[in-house]
Structure formats: C-alpha cells, structure tokens
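[1] Below is the sequence, then the predicted model.
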Amino acid sequence: MTKLIAIVNVISWAGFWAFGYIALTSDDLSKGQLTIAAILAFAGLVMGILAYLKLVRASEASGYAKGSNQLDAAARNRAQEEWEK
C-alpha cells in the first residue's frame, strides 16, 4: 500500500509542477484553459501533500523513520497546569 501511495505522491507533485508552470507561463491560453490548468495544479498540490503525510505516518508506524517527540495527553496536561502557576 505504501508503494501505491508513493506513486500517487510522485504523480501528484509532477502534475502540480507541470500544470502550475503551464498556468503561470503560457501566453496563449484561453481563460477556460487557464482555469483548468490552475485547478489541476491545485489538485496536484493537495494530493501531493496528503500522500506525503500518509507516507510519513506509515514510515513512523513501521519503525523506518524516527517518531516525533510529542507529549502524551497526561504529560501535556501536567505541563499546562504548571505553566498556569
């Protein structure tokens, strides 16, 4: 499953850069074509970010990447109580 997400990630970022470049640099596009290119670039951006975040979670869960140093709920609440004092 992570390989599929990685493929989606690459294709999404490629679409973002390709359609974003077309939308920003092309002089002879109609307004409709420009809108479609911008929408496809935005879709590539959103899908790329979501796929990247899923890959990060999967790599942390599998032990391949080091997990983040977030506090658990009890430690966070204890720290907030001490901060208010």
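    Looks like it came in fine.
[2] drop to CA atoms for contacts and neighbour counts, all remaining ones
    OK.
[3] Okay, and the residue nearest the centre of the chain sits in which element?
    Most central in the chain under CA atoms, centre = their mean is Ile49, positioned 1.1 Å from the mean C-alpha point. In the assignment (DSSP states H and E), Ile49 maps to helix 31-62.
[4] so how far is that helix off the chain centroid?
    In this view, helix 31-62 has its centroid 6 Å away from the chain centroid, taken as CA atoms, centre = their mean, to the nearest Å.
[5] which other helices and strands contact it?
    When contacts are defined as 3 or more CA pairs under 8 Å, 6 or more residues apart in numbering; DSSP states H and E, helix 31-62 sits against helix 2-25.
[6] Please enumerate residues in contact with the helix it packs on?
    For helix 2-25, the surrounding residues in contact (CA atoms under 8 Å, 6 or more residues apart in numbering) are 34-35, 37-38, 40-45, 47-49, 51-52, 54-55, 58.
[7] Following the helix holding Ile49 in sequence, what is the next regular element?
    Going down the chain from helix 31-62, the next helix or strand is helix 73-84, by DSSP H and E.
[8] try it against this one:
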Amino acid sequence: MLDWKNRAGSAPDRAAEPKSATRSYFGGLLFSRALGTLVALYLLVAGALGWYWSQEPSLFPVQQGAQIAAEKEGKQ
C-alpha cells in the first residue's frame, strides 16, 4: 500500500522551508494575477471596439449631396 504520509513529510519539516519558497509562491501568484488582469483588460477593450465597429452608420441622402456639390461647381 502507498505510504503517502511519510512521502509528504512531517509538518515541522514543511514549516522549516526557507522563506524563498514562500516568496516564489507569492511572486507566482502576483504574476498570474497580473497576467489575468491584462487578459481581462484586453478582452474588455477588444469587445468594446468590436461593438463600436459593428454599429451601422446612419443613412444620408447621396443624391442630394451630389446635387449640391454639382451646383457649387456649376455642373449638372
């Protein structure tokens, strides 16, 4: 049978770990949170830009605009 209790080590052994292990854990945690924040911010900006670009512009009278421009130039 597996002897998982002895393989994991005792609590005093784990408590005697150097502080660098704790620092590396929080350093990794900080990195993963920063990376997650950047990904979330990117998705938010990309979603907002996609929504903005997908809006259809309002209609405008092309013939009237062309007629006004032609009259300014003195053409038909």
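    That came through, no problem. As the structure is a prediction and not an experimental result, all values here were calculated from the model.
[9] Got a TM-score for the pair?
    For these two chains in superposition, a TM-score of 0.44 is obtained (TM-score structural alignment, normalised by the length of the second structure); 39 aligned residues with a CA RMSD of 2.3 Å.
[10] remind me, longest helix of the second structure?
    helix 19-53 (DSSP state H).
[11] related to what we said a few turns ago, any of the contacts of helix 2-25 of the first structure buried? List them.
    Neighbour-count burial (16 or more other CA atoms under 10 Å) applied to these gives 34, 37-38, 40-45, 47-48, 51-52, 54-55, 58.
[12] Setting aside sequence neighbours, what's the nearest residue to Ala51 of the first structure?
    Nearest residue to Ala51 of the first structure, sequence neighbours excluded (CA to CA, 6 or more residues apart in numbering): Asn9, at 5.2 Å.
[13] For the one you found, give its distance to Gly32 of the first structure.
    27 Å (CA to CA, to the nearest Å).
[14] which one of these two has more residues nearby?
    Asn9 (23 against 9; other CA atoms under 10 Å).
[15] now the more buried one: how far from Ser59 of the first structure?
    Counting by CA to CA, the gap from Asn9 of the first structure to Ser59 of the first structure is 14 Å.
[16] again with Ala43 of the first structure
    Using CA to CA, one obtains 24 Å as the distance from Ala43 of the first structure to Ser59 of the first structure.
[17] and what of Ser12 of the first structure?
    Ser12 of the first structure sits 19 Å away from Ser59 of the first structure, going by CA to CA.
[18] Looking at those two, which one has more neighbours?
    The neighbour count for Ser12 of the first structure versus Ser59, taken as other CA under 10 Å, is higher for Ser12 (24 against 15).
[19] Give me the nearest residue to the more buried one, chain neighbours excluded.
    Nearest-residue entry for Ser12 of the first structure: Gly44, 4.4 Å, with adjacent residues in sequence omitted and distances by CA to CA, 6+ apart.
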